[in-house]
Every structure is written in C-alpha cells, then in structure tokens.
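> This is a predicted model, with the sequence first.
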Amino acid sequence: MARRSTHHASWLHLHLAVRLSFLLLASHQLPRCSLALSANSSRSSSRGTSRVPALCCSQEAAALLQLKGSFSFPTNNCEFHTKLSSWRSGTDCCRWEGIRCGGITGRVTALDLSSSCPQACGGLHPALFNLTSLRYLNLESIDLCGSQLPESGLERLTNLRVLMLESCNLSGSIPPSFTGLHSLREIHLSHNTLNGNISNLFSAHSFPHLRVLDLSSNLFEGTFPLGITQLKNLRFLDLSSTNLSGGIPNSIGNLSLLSELYLDDNKFSGGLPWELSNLTYLAVLDCTNSSLSGQLPSLTSLIRLERISVSSNNLMGTVPATIFTLPALVELHLQVNNFSGPIEEFHNASGTLFQVDLSSNQLTGTIPTSFLELTALDSIDLGYNHFTGTLNLSSYSRLRSLTRFTASGNSLVSIVGDDRWTSGSSNSSISELAFASCGLTRLPSVIRHLPFLSWLDLSYNGIGGKIPDWIWRNMSTWLDLSHNMFTEVAQPPAYTVISYIDLSFNRLRGAVPSPSFLSASYLDYSNNEFSSMLPSDFLTLYGTAPSINLANNQLGGTIPYAECDQFHYEEKGGEALRDLDLSGNNFSGQVPPYVLRGCNNALRVLNLRGNRLEGTWPQEMDGTCRLEAVDLHGNQIRGRLPRWLANCKELNGLDVGGNNFVDSFPSWLGNLPHLRVLILRSNQFYGPVKTVRKNHSRSAYFSSLQIIDLAENGFTGVLPPGLFYSLKTMAQASTVHKVREVTMIGEQGDTDIHQEPRTPVEVAMKHQYMRMLEDQQLDLVLIDLSNNRFSGSIPRMVGNLTALHVLNLSHNAFTGEIPAELGHLSQVESLDLSWNHLTGEIPQSMASLTALEWLNLSYNDLSGSIPSGTQFSTFPSSSFQGGNRGLYGCPLPVRCNLTRPPSATKAPPPLHVPSGESADHRFQVIVLCLFVGSGFGLGFALAIVLQVVCSRRGTRKWLCRAN
C-alpha cells in the first residue's frame, strides 16, 4: 500500500483507529493460560495491589520457538534475524521483539515480524495456529519460499482482525478454510503468486466486518468476485494486477463507504458502470490499463474524489467538462484512450486540480480558455491530440503554480505572448515546455521571457533560421531542437550548464558550438553540416559530456591526441565518457588510444564507422571492460583485434568490417554471453574457423549470436560442425532477440529505413528520454561466409539453425552434395550457395522452403532434376544457370518439360557477373538498430550495417535487390 500513500489521508485515520482498538482489546480479560496463572492473579488481588501483567503462556512460548526454528538464516545481517534473536527459551515471550500480549492473560495477541530478509526462508508453521488469541499477524516481506496457505489451521485464529502477508512469496490458491476468519477487518495478500479462481471466495457472511481488502499483484483467474460487492463495510479495495477478466459489476455501487478503488492492470471488458456515482465517499479511482471501453460515466456526485486514473484503455466519447469542476479533484489521468471531440468551456473550475493529463487521444478544437481558471494547476499534458489554433502562452502566467505545459503532437498555428510581456514582468513559474511536432515554423520568442524555464522541447517542427544565444543562457536541464531546419547556431557562453542537448537533424553549418566549460550528460549534434572543430573544443567535449554524438557531419582532420589524465575527471567530480559516435564524417589519421579504449574503464558504446581512420587497436587495457557495442566499419584500422575484448562480458555487437585487420578467427570471443552481432567482413582474417577448446563449455560457445558475417576474408579449411551446434539462438526462433528498427518521429522526407540510405549508415544514438517508434521489429538471423576459401562439405548441422533468415556460403570451394537437412530451414528467405564445387542433385526437401524469397545455386556442378514445388517454380532460371550442366527441369529455359537429363552440348548461358565490381556495390545496405539491452544505460542504440544477398522479388524489404 506504499504506492497509494498520497491518497490515504482519510484512510490513515481509520487505519490508526483499528490499530488502537487492538490495544484496548488486549486489555480485556481472557481465559487464563493455566491454573497457576489464575491463582497468581487471585493472590495479587487479595492483597489490594495493582494488577501485574502475566508472564507469557508457556504453551504459546513453545509455539513461537517452533515458529522461529522453521526459518533458515544463511546470514545474520538482516532485521528479521535481529528480531528473532530476542526469542530465547526460559524468558518471557511477552517481552520478545515483535510480540504483544494481552494485559493479564499472558496470551499473544499481536505478532509482527515484518522485515526484508531475502536470505531467510521458511513457511507458515502449524505451531502458528496455536496462538488462538492472535488479533494482529504481520509477516510482510518475509520469504515463505513459495509455500501455500495451509488447507487447515488458519480457521483456528478466530480472533484475528488484521492479516498482513504482503510480498511473502506465497503461491497456490486461497483455501476454503480462509473464509472461517469471520473477525477479519483487514486482509493484505498483495505481491505474491497466488492463483486460482476467487469468484466465490468473499461474501458478507464470511467477512461481515471487512474494511480493507488488498489482493493486488497476484495471478488469479476468473471474473470480478461478486461477493466483494456485498461487503458493506469495505473502505479500501485493491484488485490491481490480478489477471481478472469480464465486466466490472454494476453492484459495485453497493459499496457506499468505499474510499479507494484500484482495478488497474487487468483484462476487463465493457465499460465503467454508471453505478460508480453511488460511491459518494470515493477519493481514489484507478482503472489504468484495464481494457475498458465505452464512455466515461458521470462523476459529478463524487464530491470527495481526489484522483481519477483511467489511462491506457479504449474509452471513447467526449471528455465531460464537469470533470474539471469536481471540488476535491487533485489528479486527472485520461491519457492514451480514444476520447474525441472538443472540450467544452466550463464554469466553477476546481480549485484543487493539480495535475491534468489528456495526452494521446483524439481531442479536437481549440484549447479551452477555461483551463486558465484552474488556479492550482501544476502540470498539464495535452500532447498528441488534434488541437488547433493559436496558443497565448503569456495567458498562463496567471496560473502561478503551473510549472509544466506539454502540447506536443498537435497542429498549433503559433505560440504567442503579450507584446508587453518581458522577463521582468512575467510572473510565470513554468519550467518545462514541450511543443514538439506542432508544425511550428518560427521560434516562439515568448519563451525567452519565462524566467524559470529550464526544459524545452521544440523538436520535429519546421523552424528555421538561427538558434539565438538566449537559448543557451535560459536552459539548464533539457534542450531539444532536433529535426528542424535551423541553419545557424549562436556560440554558447563560456560557461554552459545544460544536462541534455540535442540539435541533431538540422542544417547547421560551420564550427561545432563548444563552450570552454560544458556540463552536460548528453550531447547530440549529429546529422548536420558542421565542417570544423578545434582540437581544444573536441577535448573539452570529450572531457565533460559522458555521451557525445557528432555522427553524419562534414568534420575532418585528425582526432587530437591526449592522455586520459588530462581530463581530470576526479578533480571535476565528473563522469568519464561512456558513449561516443563520430561515424559518417571525414576524420583521418591515427586513432588515439584513449578513443579506442576509453578512460576510467567507462566506455560502453564506440562508433567510428565510415571515416578514414588509421592506426591499431591498443592491445592492453587496465581494469574492467564495460564495452557493449563497437562499430569501426569502413576505416583503415590495421593489426590484430585486442584480446582484452574477451573480458567485455556485456559486449552485444562488434563490427570491424571494411578495415585492414590481419588476424585469425577470434574464437576467444565465443564465451561472451551477450554477443549477438559479429561482423568481420572485408578484412584480412585468415586460417580456419576453430571451435571451442576442450576445457570450455561447448554449448556456451557463441550461443547468443544471431548475426555472423565473415565475408570477403581469407578464411580457409573445413567448417567445423561444432560451430553450428553451439549457435543456440539461431536454432530456436523463440529465443531470437528482437532488434528494433528505429524510425524517428517527424523525420524530414521518407522515413522508410529500408530505402537506399543517404549515408553509408544512419546511426541513431539517443538518450533514454528519446522517443522511439518500435512498431516494427526485426528479428534478423544471418550467416554470411561468402568470398572466402572454405572447403570440404557443408556441415549438416546447418540444418538445425531453424531461425535462420539469410544463409550465404557463395564464392568458396565447398564440395560434395547439398545437405538434405537444409530443407529444415523453415524461416530462411535468402539462400546463396553459388560459385562453389557442389555436386549431386538438389535435395527434394528444399522444395518445402515456403519462406524462401531468393535462391542462387548457379556456378556449381549440380545435376538431376530441379525439385518441383510452389516456391521453386517462382525462381528465375538465373538461380540455377552457370555450370550445373547436368541440371534439368523448370525453370531452366531449355526443354523445361524434360524428364531426363538434357544434352551436355547445350549449356544454358552463364549468369553475367560484372568484373571488378565491389561487393559493397552488389549489395544494398540494410540498416538495423541493435538495442543493447538494459545495460545500454542511457538508452543508446548502435546501428549495425548488414550487407545481405539480394532478392529481386522479396516481400521483406530488408532482402535487397540483385543487380
């Protein structure tokens, strides 16, 4: 119930009153624990002395010691163990920590062992049920190790008023004997894994006094328990995250004393019942994300309502203007629904409404001027609707409490202010403004006069001209002007403190703006036309901003040399650089070691793709490697891969393609548990591909790989079958990690990522607050070993990689027959075995590859009939022509109806392959955005360019086109 704390003012008084009643009840005389206890009390009374509290009942002390013995404690460093350390035999149990006894009875009336001790483990020991005078039982956050509520025993606790078993790791269903606890006032069973159907568990007969029922965050099934609506004394009901379905019953209106109702995160159908208007004591209504539909019922009678949250549903209709007049309302959350139409003007505005969120609906018309009457308003979010018109921002200065105004994703004509309004005259408290994707063409000058503004988002508009100098001075937290048409930017002040700066996707030219002192956690100047940057400015940025993105500009020259100790991170109390993207520029010369290796072991993401950088990768590294993604593709870096990469346990992607590395296959990377992308293409790697050593786990060798590209190197030898045995991710489609395709909101021009890219690669490297569309997800699984000198037969184990989409073994020296097991590759869409020495017939099993979009078996020595099948009949003759003199049958152009081998004197014309054409020109580039998990820290994405064999007719756009 901690998450409800802001709405519990009325409930808190009730809760304290119930607790106080336990102390009063504890003083009531109960049957004596023993004859000796009774005699002791009589003697005390006859002497005229005051009553002395009785010692603990020995039978109950023994039961408590049994309960203590049922728990295990691997460590003593927790509160739970400290409590139980006072439980010692031969001492008065009424003085033990967590125990309260009845005044002169010696009976245990309260047991409170609530604690957080993840190492402890125990269960509900039967001895607990011998404490029959127990009124209060609290075992919250004690690990009961998945045990179930016992079928019998609980019903003996007939005096129990409060039962608190929250976060106890309970499982199983609630037993029928539970309904025997007729005295219960409070039931707390939230945050367990209880299951089963609870539709018939609760009734007024079983729980006539119940005031609090919290069953949230469990795994129940079935519909809303109708019996709950009979509990006339109920004040608090939490059924959130309980997997309930069906409709919310109309009879919920019978709970006339209910003050808090939580039904969020369920699978209800239908709408909110109109009988909710009967709950006149209701202060909190939360039905967030519960699959509700229909219209919002009238709530005007709920004069005590403080919080309404029905966000993330399918509610429709208009937003009733009367909802803004509820006299006690503090929070209103209607976002992510299908509300439509205009919001009518209203009178008698609420004087308590603090937070309003109407975002992501279909609301239209102008923004109501009645909002200006919500005098207590602190935050309003109108984003991603269809509001139109002009917004006079200076009018909102009347709302002295307003700090946050968001209206992104609307069609506002302009944002204006009073001409007489200046920084000195403004009384506005607004500190956050967001008008992204509003179709603005001019920078609203009115925002200059907001004295407390520190957070500004005007991204995805069409604003041009110059970014003024006052922007730098006014902002201190967040500045996002990305995806506009700015052409100039004023130089920032020497001392600039802005946590987040994003000027990406504009038309900014000239020198990169860089103050002499910058305090920023994220800086993105990518996708502009910056052409110069002083070495000192680069070092300033490198030494101050933990995340830097300068990708896709026109920067050139060498990267300045420095040593890590020059940046003085410790003296500044700052953080070393974690993420660096310099891709798509014209940098040349030697790459300094601090760039390739990072400083203070902080580097996580490094992208230098598409430059002309030279040098070698430092072979030594001190400390822990935290790298998660590295892209050096398309440079002139030489030498060996550093062996310390084997210690980068969080490495997800490594792309060193298109360089001059000379090395053997990096089998020592095979034990990296998260490595999903390995691209070595177009280098000078050589020798055989070796598998795991005998003293390493064979099953863990490259087990997470879903993309491996070794094309255009000098690898030789036979492919080891063990390599394909260990590619577990490729063998199971269900385990393929979704790599998300990034499409930026409002990006200028066609945003289809599958089109021919404007640059060698488009890299989106964004902070965790970046909005990303993840509607389309790619689960590409690829092996490209083409243009090497592999020999021997194709391993049959390849057929086990059933999640494979692309397999390219072309331009090698493979011999033998095509394995029939390739017919098991049910998801393969592109298969290229051309330009080898394969013999024999094409396996009939390949005719069952219904997902296959492109096939090339040309330039081999195949013979026999081409398999017949729906998919094979769609391939052109060029898929089989060239060599293959003994091959016959459709779709070859010669004697398509033959049932015997054709004459060897008439070979089909060879498929023309232009000489001297580079592989990069023969393939269309596929841009994928590899998401590097939660360990990617601030939400960075590294684009991995995969060059895949092409398809002329592919329905999947990522399959590219053959020339």
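Cool, the structure landed. Residues are numbered from 1 along each chain as shown.
> C-alpha only now, for contacts and for neighbours.
Fine.
> Isn't Gly196 up against Ser173?
Yes - using Cα atoms under 8 Å, Gly196 is in contact with Ser173, at 5.1 Å.
> Of the two, which one has the most company?
Ser173 (18 against 15; other Cα atoms under 10 Å).
> Would you check how far apart the more buried one and Ser147 are?
Counting by Cα to Cα, to the nearest Å, the separation of Ser173 from Ser147 is 11 Å.
> contacting residues around Leu258?
233-237, 279, 281-282 (Cα atoms under 8 Å, 6 or more residues apart in numbering).
> How about it: what's its closest non-neighbour residue?
Spatial nearest neighbour of Leu258, excluding adjacent residues (Cα to Cα, 6 or more residues apart in numbering): Arg235 at 4.0 Å.
> The one you found contacts Ile228, doesn't it?
No - assessed by Cα under 8 Å, Arg235 is found out of contact with Ile228, at 11.6 Å.
> who touches both of Ser173 and Ser147?
With Cα under 8 Å, 6+ apart, Ser173 and Ser147 have no common neighbours.
> quick one, helices of the stretch 451-600 of the chain?
Remark: helices assigned in the stretch 451-600 of the chain by DSSP state H, counting those that start in this stretch are 469-474, 535-544, 569-572, 593-597.
> dropping in the other structure now:
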Amino acid sequence: MMPIPRPTRGKSRGKVQIAARGVECYNNTGHVIGLDLGSSYLYGSINSSSSLFRLVHLQRLSLAENFFHYYKIPSAIRNLSKLTSLDLRFSSFSGEIPSEIFELSHLEYIDLSRNSLKLQKQGFYILAEKLTKLSELYLSDVKISSRVPAVLANLSSLAALILKNCSLHSELPTGILQLPNLKHLSLELNPDLAGYIPNIHGSYPLMELSLANTNFSGQLPESIGKLKSLQLLDINHCRFEGSIPTSIANVSQLTYLSLSTNNFSPRPLSWLGKQTKLNFLDLIKTNLYGNIPPSARNLTKISELYLGCNQLDGQIANWIGDLTHQTLLKLQENKLVGPIPQSISRLENLILLDLQSNFLNGMRGCSLRMINFAQNQLQGKIPRSLAYCTMLEALNLGKNQIYDTFPFWLGVLPNLKVLVLRSNRLHGAIRKPQSSSEFSKLQIIDISDNNLGGELLLGYFNIWNAMKVANAGNLSCMNATTGFQKFSWSDYYRYSIELTNKGVELEYESVQDSFTAIDPSNNKFNGEIHEDIRNLKAVNMLNLSNNNLTDHISSSLANLTHLESMDLSRNKLSGEIPQQLVQLTFLSFFDVSHNRFKGPIPSGRQFSTFDTNSFLGNLGLCGSPLPKKCGIPDESSGQDPLNSEEDKGIGSLFAFDWKVVLVGFAAGLIIGMPLGCNFINRKHGRFLMVLGNKQLRRREKKRRHKFCF
C-alpha cells in the first residue's frame, strides 16, 4: 500500500491522542486504537502479512474508497479481535467475505458495500448469529443470494440495515420491520424479495424505508401515519395495492416520497399538502384522479414534482409559480385542461417542464432547459417569447394543432440541441438562414408530418455545425447544467425517443450525446437533395421519405460516414443509385422504394444485406436482391412506378419481410448505442421526440413498446 504522506502532529483528546491525521492512540499505553485511511489514494495489494494486522488493539479501521486491485479481504483480519468498527466500502475488494470477520464479536459497525464481494452459503445466517452487537450493517451490492435469516430480527440494537442490490429472495421476516431501534432500512433492487408492511403499533424511530424495485405487496397500513420520524419512503416499482392511506398526511417530516408504479386503487390527492418539508415527490402512475389540491401550494421546498401518468384533471393553478427551488415538474399524460398559467414564466429556477399528453391550449415563455408540450391541443402560432429562453436545449411541441410557418427565429437560441415540431400544421417554405450561427448546436430535428414545402432545408446543411463532426468517443447521455449543480437527463429525466428507424417504430429511453438525426419526412419539399448535405458527416439517421424530391442522388451522400439509417422512399428521385454508397459501412437500413431509379443496384458490403423491400417500385432497377437481371429488358417497363397497382394497396406497401442479417445486425449495434444510454432506476420520465414515417407507424404499430415511468 502506498498512502499519500500526511503531516504528523500530536493533539490530546481525553484519553485518546491524535498522533497523526487518521491515527488515534490510547494516551496511557500508546497503542493504536483507531486508523482512518479512507480516501487516502491507497492502491496495490493487501495480504495477511501486512503490518496492519499487528495492530491488535485496533478498535476502529477504515480503508474505504481506495483501490486494492480486487484482492480478497485477508483472513488475518481475525487478529484485530477488538474491532468495533470496520469500513471497507468502495475499495475494490473481491471474492468471498472471509469467515474470520464473523469471529470479530465486538463489531458494532460494518460497511462492506460497493465491492465485488459475496457471502458464502449460510454466511448471512452466521453473521447474524455471531455478531450480536451490530448496530449498523451495510452490505449494498454484496452478492448474498439467499433469504434474509429470521435470526436477524433478534439484533435489537440494529439501527441501520442497508441491503441494496444483494440478490435476496423469499420473504422478509416481518420482525425486521419491527426492530425497536431501526432507523434506516433499505432493501431496494432485490426484485425476488417479497414481503409486506405490517401494522405499526406504538412508536418507531424509523427515518428511512426503501423497498423500491422489490416484490413487496399488500396494502400500506393506515397506521403508517404513526411513523412520525419518517423522512424517506420509497416503494416505487413494487406490487402494493389498495388505497394510498390518508394518514400519510400526518407524516410531516417527509422530505422524499416515492409511491410510483404500484397497483393502487383510484384516489384523489386530498392528503397532500401537510408534508411541508418535501423536497422530492414521485406519484407517477399511482391512479390519482381529480384536481391537484390547493393544499399542494404548501410544498414550498419541493424541487422535483412528478404527477404524470394519472387521471388528474382541471386546470393548472397559478400557485405553481410559488415554487422557488430548482424544480423539475412533470404532469404528463393526465387530463389537465385550459391554458398553461402565466405564473410558470416566473419560475426562474424551473429546469424541466413536461406537460405532454394533456388537453392544454396555451403556452408561455420561460427560462427552461427543456420543454415538452407534446400531444396537447396547442393552437395558433409558436410564441415568439420562446426566443428569450436562452438556456433552452430541447423543445418538443409535437402532435399539437399549431398553425404556423417554420420558426426560423428559434435559431438564435445558442444551446438548442433538439427541436421536435412533428405532426402539426406547419406550412409554407423554409426560408434560407440569415446567419451562419443559426441552430449551430442542433443535433436532432423532426419536422415530419406537416405541410412544409419549397426546397429542402435550403442553406441549413451548411450551418448545422453540431452535425458536421462526429464525437464517436462520447458515450454520455445528453445533460443540462445549472449554475449550482449538474442535472443529467439520463438521471433526472428519462429522455426517450420514438424513431421510425430501419422501417420500424422503436422507442429508446435516452439519447447519447453524440447522436444526430434529421427527419423532414411526410411534407411537400421539392427539388433536389442539395450537395451541401455532404457537410453533415456526423448524421446517424436521415429520413427524407414521402416528399416530392426530384433529380438524382449525389455520390456526395457517401461522405455521411456515420450514417446508420437512410430513408429516401416515396419521392420522385431518378437516375442511378451511386455505387459509392457502399462505403457507408455503418448503414444498416436503406430504403429508396417507390421512386424512379434505374440501373444496377450497388453491390458489396452493407448492400448485400438489404432485401427487395428497399428497392420496390423502381421498375428501372436491376440486380440483386431484385429478380430482374441487369441487361435483360423488363416487360412491364412502360408502367409508371408511382401510379402502379402495387402502389395502391396499403397491405402491399408495408408488407415488410423483416429479417436480421448478421452484417446488418453488427452495424445495427451502432445505432443502438447512441440511443440506448442505460440508466439505473431513476424512475421518471418521458421526453418524447418522435422522428418517423406516419404510414410506416400505422403498419408497424404493434411493434411499439410504450412505457410510462
């Protein structure tokens, strides 16, 4: 071990002398009784021959937050027979926890969490039977893979029991929840661990109870209101049922409450408002109905408020503007009506606002990082006040009734990365940009399913700078940064995208920071695909389908070397498909069907994985995978490919012969990675960005997998 040198200085503290930083000695004998080397940059091996294990008078030992190269905990730990406190958390130990630890009968505090450790068979039972003085036990991420032994309920002095993500199973002995001194209990992320919350008799000191992502079920007892000291209650993603007890209104010390995604029966929110210390409230998918009660305005300390995926109705009250903390507010997928209140514009610290899928009919300007008003009843024009939202990074107004021209004035927003305006009534031509700085950070644009026309995005391919240079090494998810702390969208707001990708509408739960996509499909754009598109070398997905594009496609498309999905179907494109496109080695989906192409289909590399559906409706094309051989006349060559009988039948149009080809699958992994930034149980979120082909969605609707977190 190689610790960083620390200065030594003596300091008397009763009968204990601080001989050096992190070292405590008994004054009378000079014996070392405390050693705190936590976060000391220790690295290397540690074994039973270490001089550490000669400190036989040691009572407190911390080696936490160091790096021991996944060595085992040495068996010589048995020499430290006087230990009362052992802290080895997050220090890269591995292997089985040595049975010698169970011989340290004076232990009151053990923390072995955040290592690659596991307990031997019957190890949990032996630990609970022998270490009878335990008051705090932390074993998070230790692989226990057993039931929780009933003997653990005999440890009457136990105040903290943290068993997060331990592969526990069977049913938790109810006696553990009734331990008289228990203040902190966390069993979360043990999906095979069952149990229920018993009736509470008398007074319990419980301050934190987390059962999230377990198999706990039954009803929450009305007596839960007796837990006067409870500050954290997290039971999200369990199987609780019955009504949310109104007595929860009496738990006035709560700062964190998550009841989301259970099987609760319908109930209004009348119990909310007395918990004035609440900082975090998650009631997503809890079968709530009725209005948001006026008493909710008492939650003046709230910073995260999630009420989405319920049946709440009525208007959003003006008191919403009284929230003063940095706030994430999600009211999506309810039945809220009326205008978005003016008071929202006063929320200077509002970071995220999600009102998607309600019946709202107005909106205001704001100082948000993200806005999601998708799937409402917004009408009229997009308010110019949004141009003052200089911190805005993502704007989703999709699936509304907005009647407006393309909001070119949003180009002044210096941080805008995502713009979703799909499925509205946008119309007219998109004028050329007036400045090279417009939309300079834009990475994802979806203006599909509108009535836009004119030349295709004329001039914009030159100025979308964020799409020009690929950042393949960036595996992080998109995030917003506040003045005080960093809020990651992947942690605090599950950022999902619906993509008609590779001909199928898929849904991804988060977006890699380097992902780029362009979707102006299902409009009336005409003219050619301009040569300037060659600048957008970082684009991953391009969907230009269902427009009136003409002329040939340039070989310059081969410059889009990160392209993984390209859909040019249902246009009036002609000429040959450039052979240079075989250079797009990441391309796993390609569709040029129902155009006027002719000549040989490029061969080799990815093109060997595309089937006939990619080329249908181009009677002049020949070569594999089509049955028509090049150089042999086609008897049906006089037929107009855009008015053929084949074009009239929807069943024929969308009869995909979907298959997985080895090479295509390998490339497809690439597009999965930019979109599928994984995250661990941060239970909120839908930020729907929809990029896709409406007709294909109708055909492939049964392939969709929608979730509400």
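Happy to help now that I have it. Just so it is clear, the model here is predicted, and its values are computed rather than measured.
> picking that back up, closest one of the contacts of Leu258 of structure 1 to Thr422 of structure 1?
Leu282 (44.4 Å; Cα to Cα).
> Please look at that closest one and Arg304 and confirm they touch.
Yes - taking contacts as Cα under 8 Å, Leu282 of structure 1 lies within contact range of Arg304: 6.1 Å.
> So between the two, which is more surrounded?
Leu282 (24 against 17).
> Roughly how far does the closest residue to the more buried one other than its chain neighbours sit from Leu14 of structure 1?
Nearest residue to Leu282 of structure 1, sequence neighbours excluded (Cα to Cα, 6+ apart): Ser259, at 3.9 Å. Distance of Ser259 of structure 1 to Leu14 of structure 1, given as Cα to Cα: 11 Å.
> Show me which of the two is the more surrounded one.
Ranked by neighbour count (other Cα under 10 Å), Ser259 of structure 1 and Leu14 place Ser259 first, with 23 against 14.
> Per the alignment, the more buried one pairs with which residue of structure 2?
Using TM-score structural alignment, the partner of Ser259 of structure 1 in structure 2 is Lys183.
> can you check Pro342 of structure 1 too?
Checking TM-score structural alignment: Pro342 of structure 1 goes with Arg267.
> try Arg211 of structure 1
Per TM-score structural alignment, Arg211 of structure 1 is aligned with Ser135.
> And Ile323 of structure 1, by the same measure?
So, by TM-score structural alignment, Ile323 of structure 1 is matched to Ile248.
> The nearest residue to its match once chain neighbours are set aside and Asn181 of structure 2: what is the separation?
Of all residues not flanking Ile248 of structure 2 in the chain, Gly225 sits nearest, at 5.1 Å (Cα to Cα, 6+ apart). Gly225 of structure 2 sits at a distance of 18 Å from Asn181 of structure 2 (criterion: Cα to Cα).
> and if you look at Ser440 of structure 2?
From Ser440 of structure 2 to Asn181 of structure 2 the distance is 58 Å (Cα to Cα).
> ok, those two, which is more surrounded?
Ser440 (22 against 16).
> I'd say that one and Asn465 touch.
Yes - Ser440 of structure 2 is within contact range of Asn465, at 5.2 Å (criterion: Cα under 8 Å).
> So which bits of stretch 231-245 of structure 2 are buried?
231-240, 242-245 (16 or more other Cα atoms under 10 Å).
> Now do the same contact list for the alignment partner in structure 2 of Leu606 of structure 1.
In structure 2, Leu606 of structure 1 lines up with Leu542, judged by TM-score structural alignment. Going by Cα under 8 Å, 6+ apart, Leu542 of structure 2 touches 517-519, 563, 565-567.
> what about 7 Å?
If a contact means Cα atoms under 7 Å, 6 or more residues apart in numbering, then Leu542 of structure 2 has 517-519, 565-567 as its contacts.
> Ok, Asp709 of structure 1 next?
Contacts of Asp709 of structure 1 by Cα under 7 Å, 6+ apart are 678-681, 783-785.
> ok, of those, which come out buried?
Buried among the contacts of Asp709 of structure 1 by 16+ other Cα under 10 Å: 678-681, 783-785.
> can you list these in TSV and add distance to Ile415 of structure 1?
Formatted as TSV, the buried ones among the contacts of Asp709 of structure 1 follow (distance: Cα to Cα, whole Å):
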residue	distance to Ile415 of structure 1
Leu678	49
Ile679	49
Leu680	52
Arg681	52
Ile783	53
Asp784	53
Leu785	57
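> Identify, from these, the entry nearest to Asp381 of structure 1.
Nearest to Asp381 of structure 1 among those, counting by Cα to Cα, is Leu678 at 43.3 Å.
> about what we covered before: report the contact partners of the match of Ser259 of structure 1.
159-160, 205-208.
> mind listing what's buried in the helix or strand encompassing Gln695 of structure 2?
Using DSSP states H and E, Gln695 of structure 2 falls within helix 694-699. For helix 694-699 of structure 2, the neighbour count (16+ other Cα under 10 Å) marks 694, 697, 699 as buried.
> between these, which is nearest Asn546 of structure 2?
Once Cα to Cα is applied, the member of those that ends up nearest Asn546 of structure 2 is Lys694, at 9.6 Å.
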